[in-house]
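1. Quick one, what's the 3D model for this:
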Amino acid sequence: MPLALFALTVASFGIGTSEFVIMGLLPDVARDLGVSIPSAGLLVSGYALGVFIGAPILAVITARMPRKLALLVAMGIFTVGNFLCAVAPNYWLLMLARMLTAFCHAAFFGIGAVVAADLVPQNKRAQAISMMFAGLTVANILGVPFGTGLGQIAGWRVSFWAVVLIGLISETALAVLLPANLKMEVPNLAREFRILARPMVLLNFLISMLVSVSLFTVFTYITPILEDVTGFTPRAVTGILLLFGVGMTIGNLLGGRLADWKGAQSLMACLLVLALVLLAFTWTSHSGVPAMVTVTAWGILTFSVVPPLQLRIVDKAVGASNLASTMNQGVFNLGNATGAWLGGFAINAGIGYGSLPLIGAAVAGVALILTLLSESLERRRVPAGGIRVGNS
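-> Coordinates of the predicted model:
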């Protein structure tokens, strides 16, 4: 794999650490800024909202930029945003800084996925995308625990200063290792937005969103599930979440290889098994070892669908790959917020923590049905002779 891919992976690691480290620091942030823990929790929702809002804005701003420059601009926003987080004097300025930081997220992963795919031969495109996203999953194994521990020892602001340092390293690596002559489509935003409005593209955006809803309906409340339903101690929960992070990393790399081998078939198979694993978690969550095994398998399957979904969006939106890839990140984060809301709504309606995986399984099942529908429509559009019979 080209060295430029490692630069993208390092940047992805920094973004993932910044996004998730706040979860482990919520009590410290709440105490320092004089707000409740639920209010501090809105900093997570604010980040997801920032990604969703920032996706189209940054897509338009960077549309005519060379791809290398666009990635450097995105990482510049990331670094400045984390600097502002580190020095924010109150809750509301911290919220604004978090949202600013999130603006870079969709643009970086959207453009970065297209760049990663272009850096390698055709038969390794999904593997290249999965390698870039590996930084995001490794952040959950190394960056978040280290950042949380650092923040608890030296203060939560020090964690953000550490992320600023990662941002500077990433910016340097991208500047040095990315080739300057990256392939770039001549942008026509009106035409690109029309491409994004095609039913087939919108259908696959919806599939991406539902995968995220399925994950965050359960994952947002994984700590109370493991503590109150399974009976694990808080320290044990930390270890199990580490297993989930390891599973995410394995699944991400596995998904890249499967997508390059059999893209649509592997996606549908992973979605089917994902739904079954979440269904099983309804029962295994009541027992220690089965719960650990299920959580690890869940992590593998959840991220095994990310590379094929991202590549699928790029392929369905030919002529608007940068914009489509960027918007897919915004859609995925809209799914994050929707899943967290759906899980909370279910709990407030009287559904116990142990039943949340049933909802996640149902949403994954809907994603599978829509993928089957997408493939059926594609086969009708491209008959056996390989000639397209209409626009998607």
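2. For the rest of this, base every contact and every neighbour count on C-alpha atoms.
-> OK.
3. distance between the helix ranked longest in the chain and the chain's centre?
-> The residue-count maximum for a helix in the chain (DSSP state H) belongs to helix 234-284. Relative to its chain's centre, helix 234-284 lies at 14 Å (Cα atoms, centre = their mean, to the nearest Å).
4. I have a second one here; can you model it like the first so I can compare?
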Amino acid sequence: MATPSPVVAAGSVDGPALLASQRALLFGNFTIGCGVMVVPGSLNDLVRSLEISVALGGQLISVGAIGMCLGAPLLAALLAGWDRRRLLALTLLWYGLGHLLCALAPGYAALLPLRALAVLGAAVFTPQAGAAMGFMAPPAKRGRAITTIFLGWSLASVLGMPLHAYIGEAFGWRWAFGLVAVLAMVGAVWVWRALPSGVRPPVLSLRAWSEVFTHPVLMAVIVVTALSGAGQFTLFAYIAPYYRQVLGATPLEVSLLFMWFGAWGLAGNVVLSRHVDRIGAARAVGLYLTGIALSLLILPVATRPWMMALVMIPWAFGTFASNSAQQARLGHAAPLLAPALLALNTSAIYLGQAIGAMSGGAIINAAGFGALHWAGLGWTLLALALSGWAARRIQRDPAHV
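-> A predicted model of the protein is given here:
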């Protein structure tokens, strides 16, 4: 009989072992981000190749986001007892095989369910990677260790989106999906080799989930994440065809705009990490959401790609940082409930993406691209209003949060 792997004690991994795990999980999150962004990045060629409408192509984003939204908490509960080394490596393997099958799909009817199944890997990997890193790292290094691996998502926005756009235009969308498959296979091997065996964070209790679901203020903060995502993805899900059809951007300009957006998104996260403790997470959320709203409000003035590059700066600066600030906000508001809160906040991110993509598709069918920014602005203003209400409630009575 095989001897079971020893269980890693909380906070006991440090030095080279922790650094190796950080690098592997950062690359894993980079791969997950590239996979999530492959549809909006290659949407121009995808709709052209499959001979479908832009709105229908955007539903690939919706179905994937719904799967990730529902899958994050359900799979977290179902797989809670798994060794994280095995779980995370197998998740990336699933992700890679799923995207390979998507690349080989004969048409839209086959691609849609394959996409929904493939992205379940994202629902598992990102929250479980964060939980694993938080469990392994010593308390003094925990915050930095967790934020480091989430830089993978920001790097995916800088490199992945423009790369998908270029590959889609130059070689076809199937090659963009194939790239994600290769990255996921590499990531699976890397995680398996880097992470120690026996990493098993505590299982979330039913009481913790119940406390979260019945707390109006904490649930309001989570809804802010969903509304913010809806506001951004109403337009962002269709941004590649928007660049081409509304701005007349060339394939190179589309790729450069994606890279520009991602670079500012990375900058926003870096600034947040340095100043969030001083200004407070709730105030940071408000500032970043205000910047996003400003960009959406003035979007029609951008009639050329270079003008869009300027208009989108406040939006890009806040797009990833606002979600990171939400994570910090929830962790500070109720530390004992943080595992449940962060799992639900991950679901809220994907729920917002699904709502935004679906509402954006309906608007394009009814009125074209011109009305997208108004709908996005509406969702974002709702997020701002609810965020302010929750902040005031927490400030008035922090003991009962």
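5. that older thread, next SSE after the longest helix of the first structure?
-> Scanning forward in sequence from helix 234-284 of the first structure by DSSP states H and E, the next helix or strand is helix 288-304.
6. who does the longest helix of the first structure touch, helix- and strand-wise?
-> The contact analysis (3 or more Cα pairs under 8 Å, 6 or more residues apart in numbering; DSSP states H and E) places helix 234-284 of the first structure against helix 125-138, helix 288-304, helix 306-316, helix 356-381.
7. buried stuff in the last one?
-> Buried residues in helix 356-381 of the first structure, counted by 16 or more other Cα atoms under 10 Å: 356-372, 374-375, 381.
8. same thing with the third one?
-> Buried residues in helix 306-316 of the first structure, counted by 16+ other Cα under 10 Å: 306-314, 316.
9. swap in the first one?
-> By neighbour count, and taking 16+ other Cα under 10 Å as the criterion, the buried residues in helix 125-138 of the first structure are 125-138.
10. what's in contact with that helix?
-> Contacts to helix 125-138 of the first structure, defined as Cα atoms under 8 Å, 6 or more residues apart in numbering, come from residues 1, 5-6, 8-17, 112-113, 116-120, 245-246, 248-249, 252-253, 255-257, 259-260, 306-308, 311.
11. Okay, buried residues for stretch 355-373 of the second structure please.
-> Result for stretch 355-373 of the second structure [16+ other Cα under 10 Å]: buried residues 355-364, 369, 372-373.
12. Could you list which of those residues belong to helices?
-> Reading helices off those with DSSP H, I get 355-364, 372-373.
13. What is the burial count for Val35 of the first structure?
-> Close neighbours of Val35 of the first structure, defined as other Cα atoms under 10 Å, add up to 14.
14. dump the residue contacts of it.
-> Neighbouring residues of Val35 of the first structure by Cα under 8 Å, 6+ apart: Tyr91.
15. In which helix or strand does it reside?
-> Secondary structure assignment for Val35 of the first structure, by DSSP H and E: no helix or strand.
16. so how far is Val29 of the first structure from it?
-> Noted for Val35 of the first structure: a distance of 8 Å to Val29 of the first structure, by Cα to Cα, to the nearest Å.
17. Next, format the buried residues of helix 125-138 of the first structure as JSON lines and append distance to Ala180 of the first structure.
-> Converted to JSON lines, the buried residues of helix 125-138 of the first structure look like this (distance: Cα to Cα, whole Å):
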{"residue": "Arg125", "distance to Ala180 of the first structure": "20"}
{"residue": "Ala126", "distance to Ala180 of the first structure": "22"}
{"residue": "Gln127", "distance to Ala180 of the first structure": "22"}
{"residue": "Ala128", "distance to Ala180 of the first structure": "19"}
{"residue": "Ile129", "distance to Ala180 of the first structure": "19"}
{"residue": "Ser130", "distance to Ala180 of the first structure": "23"}
{"residue": "Met131", "distance to Ala180 of the first structure": "21"}
{"residue": "Met132", "distance to Ala180 of the first structure": "19"}
{"residue": "Phe133", "distance to Ala180 of the first structure": "22"}
{"residue": "Ala134", "distance to Ala180 of the first structure": "24"}
{"residue": "Gly135", "distance to Ala180 of the first structure": "23"}
{"residue": "Leu136", "distance to Ala180 of the first structure": "25"}
{"residue": "Thr137", "distance to Ala180 of the first structure": "28"}
{"residue": "Val138", "distance to Ala180 of the first structure": "28"}
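18. Which residue in the second structure aligns with Phe133 of the first structure?
-> Mapped onto the second structure by TM-score structural alignment, Phe133 of the first structure lines up with Phe150.
19. and if you look at Thr101 of the first structure?
-> Counting by TM-score structural alignment, Thr101 of the first structure corresponds to Ala118 in the second structure.
20. gap between its match and Phe236 of the second structure?
-> Per Cα to Cα, Ala118 of the second structure is found 21 Å from Phe236 of the second structure.
21. With neighbour numbers in mind, choose between these two.
-> A direct count of neighbours by other Cα under 10 Å for Ala118 of the second structure and Phe236 places Ala118 higher, at 26 against 22.
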